[in-house]
Structure formats: C-alpha cells, structure tokens
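> Return a 3D structure for these sequence lines:
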Amino acid sequence: MTPEPTGRLVPTATGHDLILARTYKASADDVWASVTEPERTARWFGPWRGEAAPGNTIEVQMLFEESEPWFAVRIEACEPPRRLAVVTQDEAGGWSLELLLTETDGTTELRLVQHLTSTEQLGEIGPGWEYYLDLLTTSRTGGPRPAFEDYYPAQQAYFESLA
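The predicted structure follows:
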C-alpha cells in the first residue's frame, strides 16, 4: 500500500514553505522528547551529538540513508515543547527547518516546515519528509517500519505538482 502524500506548499515573502503534519494522541512534552532526545531521534531519524542550545551546532546522523552520514545542524531557536528551528548544512547545501507542536486536549499536532527559496527539488524533498515523519510515527507506535520505495518515486509527481 502506497502512503498518501500530505504535504502542502505555501507561498512566503522569500519563497515557499513546505508543510507536513502528523497528529499524535500524546502530550506535546512526549512528542517533543521524540524529536529532541538523541535516544529517541535514533529510532526514526538518527542520533545526535554535541551541546544542544540556541546558537550552537550539533551533529546528526541519518541512520536510514546510504552510508549513514553525519551532518551539521545549527540550532536557531529552541522553545520546548513548542518550537525548534534549525539550519542544516552538508555537502548538498543548507536547509532551514522548523518543528512546531500544538497540543489540544491531549492530542499534539507536529508540523514540519521547510523554508524553501526554490521548489526545484520538491519532488525529492517532499517524499523524503513523508517517509521520515512516518518513521517517527512507527517509532512511537511500534508499527512496521515503512519502505522508502513506497514514497519515492511514488509521491514525486504529487510534490512536483504543488510547485
């Protein structure tokens, strides 16, 4: 079964925001721990090392990518358990990302926002985030890990059509 893409593209003053969301029956504190504690991020994205604080750069490993690369992540803002803003940097360039959490009646919505200056690679970026957010969900529920092949290239045309 191919997962349905959920991402949407919103124009901004400097480009576009790619926004993807997931909802969890959990407190914002618990979801925050899933996206900030290295033992828990290792379950769905990869571990990180360094001293995490606004203005600092940590290193994050992508465990579910070929060669499991490490890359630099500069923490721009950290407002537990509501907002984490980072800029990533690797040999492919840099990305500006935010994780925004909103809790209502014991349910938390997590929104991943990637601030884009170009939509050129949207067909690759979107399916990747859908995959990683579903990995986050399965890390929290214990369900079977999704296969990347179910996301890319299956969702590529959807994301390209958003631009």
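
> switch to C-alpha atoms for all contacts and neighbour counts from now on
Fine.

> next one: stretch 101-116 to chain centre, how far?
11 Å (C-alpha atoms, centre = their mean, to the nearest Å).

> my bad, stretch 40-54
Taking mean C-alpha positions (C-alpha atoms, centre = their mean), stretch 40-54 and its chain are 12 Å apart.

> Look up how far G128 lies from the residue lying closest to L133 once chain neighbours are set aside.
Distances taken as C-alpha to C-alpha, 6 or more residues apart in numbering place R22 nearest to L133, at 7.3 Å, with adjacent residues excluded. R22 sits 15 Å away from G128 when distances are taken as C-alpha to C-alpha, to the nearest Å.

> by contact count, what packs against the top strand by length along the chain?
Longest strand of the chain, by residue count under DSSP state E: strand 93-104. Applying 3 or more C-alpha pairs under 8 Å, 6 or more residues apart in numbering; DSSP states H and E, we find strand 93-104 packed against helix 28-36, strand 83-90, strand 107-116.

> repeat that with 6 Å
Based on contacts counted as 3 or more C-alpha pairs under 6 Å, 6 or more residues apart in numbering; DSSP states H and E, the elements that strand 93-104 packs against are strand 83-90, strand 107-116.

> Contacts made by it with the rest, please.
With C-alpha atoms under 6 Å, 6 or more residues apart in numbering as the contact definition, strand 93-104 has outside contacts at 28, 82-88, 108-115.

> which ones are touching the residue sitting furthest away from the middle of the chain?
Relative to the centre of the chain, the most outlying C-alpha is that of D105, 23.7 Å out, by C-alpha atoms, centre = their mean. By C-alpha under 6 Å, 6+ apart, the contact set of D105 is empty.

> let's see this one next to it:
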Amino acid sequence: MTTLTPDADKVIPTGRIERVDGDYVLAFDLQLDYPRSFIWSLLTEREKVAKWLGILLDDWAVGHAYELDMDGGSASGTVLQFNPPLSLQITWEDELGDESLIEWRVLESAGGTLLQFRARTESTDFLTEGSAGWQTILEGLEAVAAGRNPDNSTDRWTPLRDAYSREYSLSPSMGSLRQESGHPAVHFDRLLDADRDTVWSALTEPEQFARWLAPGELQLQAGGAMRLDFPNYSLDGDVSYVLNGQALEYSWSSPEVQESSVHWMLSSAGSKTLLQLNHVVRSPAKLDLLLAKWHDRLDALAVLLARGEVHPSAHRLDALTRFYRRAVGTGAPEDQRS
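As a prediction, this is how the structure comes out:
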C-alpha cells in the first residue's frame, strides 16, 4: 500500500484528505483480492482485530462503548453502526481527547472486496500524524489478510507524516527528539497560516508573545537580554543570534532544563510560514514535559495567528505530557544523553 518513489526512501500518501461541510475527511479505498466475508471478519472478530489494530476489550455492539489497547496507546468510543457484512461506524477518541468519526464499508468489487475507510474530524490537530498512522494500520490489515505479520521493522510513519503535510499543505503537530552537536534537542515543525513578518512579530514583540508564551521583554540584538515571566518562575536569558525576520536564538534556563538554547527559524511557504523550533538541551532535562509544553504553546501561537483567544488548559497539558512520556520517555535515549 505504501508507494515508494524512485529515491526508494520516500513514500507517497495513498489516502486523500478532503474538506466536507467544514470538516476534514481522510479517505482510503483498498481493492483487496479476498472474499467480502473474510475482510468483514478482519474488522469484527476480536482475535483478528488484535493482529492489525489492537486488543478490543469487548465485541462491537451498536450503542455500546468500546476500548482498544493499541501497543501502549489507547482509543475508545461508541459503536454507532454495525451492519454485517457492509458497514461498521464508530466514534474515536484518542488519549489526548481528540475525537473523530470512523467508518469502514465492505463492498463486493471486481471479484474481490473494496474496503472503504473514512475518518472525519473538525480539527487539523494531528491530522497529518493520523493520516500516516491510519495508512500504516491499513497496511497491517493488508498484511494480515495475506497471512503475514505487519512489518514494523522500519519507520514508515515519519516520512508518511511529512508527505501528507507536503501534499495537503497541513502542519504536523507532534514534536520529536533530535541530536544537535551531541546533545538532545526538542524539535517542532509547524506550518502556520500567516506570512513571515506576522509570525516574526509574534515571536519577538513583547505585547505579542505575552499572549501565547509568557509576558516578558526581549532586546532584539546579539548580546541582548530576554526575560519571560511564567506563573511560577521567571526565566532570564541572553540573545545569541538574530537574523531579522528569519532566525533568532537565545539561552534558556527553566525548571525543565537548566542549560539549553532555543533556536527559531522561519521560512516562507507560499502564503504560509514554516516555523522550525530547536530547543537544544545541554543538561539533564524532563524532555517529555518540555515537548508537551512547547506543543501546548505552539498550539496557542496558531490560535493567536488565527485571531482567536488563547485559553490555557491544564487538562490538555497533562494529556500531552502523558502522551510524550509514552512516546519518548522522561529523558533522552541513552545515546543522546550529554
């Protein structure tokens, strides 16, 4: 199902992201050379569902809640339709509280089966991640249908996420851990719906960054001082690099990490701006919490740029922290520790 380009290390999305009545719909259409009844059994029989999706704690039943244990993650919701052997429709709530509507339709086609998958959501949050995730999950279903185990030996998810982002001009949501000169670095790419000058102002003007990051001051020159006043502490740092409208770097010391630096880079992407954040850590750090807090604040920046009101949520931050703790642990991997 994953399509390789001639470069052999890139992938092409096989799903489509469409706008329908103001919502986003992720659509896959899989032609499978197996009987309809067999494909239906893969969707509905718990021992078969466990091979490609997750451990279903009870049978699907209309109007009943369900829970899925998915390799350390989880999902839950309610079964809305169960029409053998045609359709299964469920609500889907992940561990961050993001909701979508999922539907599988199983149709006879060309001597085999056409499996249609649709996921509908109101928000772009995790849309590129979810698209890549569902593509790899459906690849797993195809493998199980063919009598094979799903191939989890290579990371197809990351290039797929980036491919969906490029194909549909949507921003990734998740942060990741990288290496910078032997030190772990928290990294985010966000595609923001604003021009570069507007984003630069939001990063550098105190009256702007007070609304999404924290109140404070910033002297926009090399050697200048910066200060951020968070609810429980103040952060002081020094500006080490400025390239007006494009790049900014300053030192950072907080309860999550004592010795570190934050590097922002902006580049135009049509009418949008690609923001890249690298937070390089040079002392022991709670990287799960650092990822969660930056994720939360970058979400707030996007809200501000959309001229919305930022409303901090402790519940959302707690959910993000649990999410990143499961994804990366509380610190850097052993080969990334300073």
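
> Please state their TM-score.
Laid over one another, the chains give 0.86 as their TM-score (TM-score structural alignment, normalised by the length of structure 1), with 159 aligned residues with a C-alpha RMSD of 2.0 Å.

> which of the helices and strands packed on strand 93-104 of structure 1 is buried the deepest?
The densest packing among these, expressed as mean neighbour count by mean count of other C-alpha atoms under 10 Å, is seen in strand 107-116 with a mean of 21.

> superposed on structure 1, where does the helix or strand hosting Q81 of structure 2 end up, distance-wise?
Applying DSSP states H and E as the criterion places Q81 of structure 2 in strand 73-83. Here strand 73-83 of structure 2, set against structure 1 after superposition, deviates by a mean of 1.8 Å using mean C-alpha distance after the TM-score superposition for structure 1.

> now that strand, how far from the chain's geometric center?
In this view, strand 73-83 of structure 2 has its centroid 21 Å away from the chain centroid, taken as C-alpha atoms, centre = their mean.

> Helices of structure 2, start to end?
Secondary structure of structure 2, counting by DSSP state H: helices at 36-44, 46-52, 127-145, 157-168, 196-204, 206-212, 287-305, 314-328.

> counterpart of Q61 of structure 1 in structure 2?
In structure 2, the residue paired with Q61 of structure 1 according to TM-score structural alignment is D69.

> again, but for G7 of structure 1
Superposed on structure 2 with TM-score structural alignment, G7 of structure 1 falls opposite G15.

> And for its match, the neighbour number?
A count of neighbours around G15 of structure 2, defined by other C-alpha atoms under 10 Å, yields 21.

> For the nearest residue to it once chain neighbours are set aside, which residues are in contact?
Taking C-alpha to C-alpha, 6+ apart, and ignoring the residues beside it in sequence, G15 of structure 2 has F28 as its nearest neighbour in space, at 4.8 Å. With contacts defined as C-alpha under 6 Å, 6+ apart, F28 of structure 2 is in contact with G15, Q116, F117.

> Which one of the residues you listed is nearest to A185 of structure 2?
G15 (31.4 Å; C-alpha to C-alpha).

> Need the counterpart of the residue nearest to L133 of structure 1 in structure 2.
Taking TM-score structural alignment as the alignment basis, one finds that R22 of structure 1 is matched in structure 2 by L30.

> Mind putting the helices and strands packed on strand 93-104 of structure 1 into JSON lines with distance to T138 of structure 1?
Conversion of those to JSON lines gives the following (distance: least, C-alpha to C-alpha, whole Å):
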{"stretch": "strand 83-90", "distance to T138 of structure 1": "21"}
{"stretch": "strand 107-116", "distance to T138 of structure 1": "15"}
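
> List the contacts of the closest residue to W32 of structure 1 other than its chain neighbours.
With C-alpha to C-alpha, 6+ apart as the measure, P81 is the residue that lies nearest to W32 of structure 1, at 5.4 Å, once sequence neighbours are left out. Applying C-alpha under 6 Å, 6+ apart to P81 of structure 1 gives the contacts A28, D29, W32.

> Check Q135 of structure 2 too.
Residues in contact with Q135 of structure 2 (C-alpha under 6 Å, 6+ apart): none are found.

> What is the equivalent residue in structure 1 for it?
Using TM-score structural alignment, the partner of Q135 of structure 2 in structure 1 is E130.

> next one: P150 of structure 2
With TM-score structural alignment as the matching criterion, the partner of P150 of structure 2 in structure 1 is R145.

> And V186 of structure 2, how close does it get to N152 of structure 2?
When distance is defined by C-alpha to C-alpha, V186 of structure 2 is 25 Å away from N152 of structure 2.

> Looking at the two, which one has more neighbours?
Just comparing V186 of structure 2 and N152: by other C-alpha under 10 Å the higher neighbour count belongs to V186, 22 against 10.

> Next, count neighbours for W70 of structure 1.
Number of residues near W70 of structure 1 (other C-alpha under 10 Å) recorded here: 17.

> Correct me if wrong: it contacts R49.
No. Using C-alpha atoms under 6 Å, W70 of structure 1 makes no contact with R49, being 9.9 Å away.

> follow-up on the earlier one: kindly indicate which of the contacts of F28 of structure 2 lies nearest G63 of structure 2.
If you rank these by distance to G63 of structure 2 using C-alpha to C-alpha, F117 comes first, at 20.5 Å.

> Map that closest one across to structure 1 for me.
F117 of structure 2 maps onto L112 in structure 1, by TM-score structural alignment.

> Let me see the contact set for that match.
For L112 of structure 1, the contacting residues are I19, L20, E98, L99, taking C-alpha under 6 Å, 6+ apart as the criterion.

> Name the nearest residue to the third one, ignoring sequence neighbours.
To tie it back to what came earlier, the one meant is E98 of structure 1. For E98 of structure 1, the closest residue by C-alpha to C-alpha, 6+ apart turns out to be A85, at 4.3 Å.

> what does the first one give?
What sits nearest to I19 of structure 1 in space, not counting adjacent residues and going by C-alpha to C-alpha, 6+ apart, is V113, at 4.6 Å.

> What separation is there between that neighbour and Y158 of structure 1?
Look at V113 of structure 1 and Y158 of structure 1: by C-alpha to C-alpha, they are 18 Å apart.

> same question, L122 of structure 1
L122 of structure 1 sits 9 Å away from Y158 of structure 1, going by C-alpha to C-alpha.

> for Y152 of structure 1, same thing?
For Y152 of structure 1, the distance to Y158 of structure 1 (C-alpha to C-alpha) stands at 11 Å.
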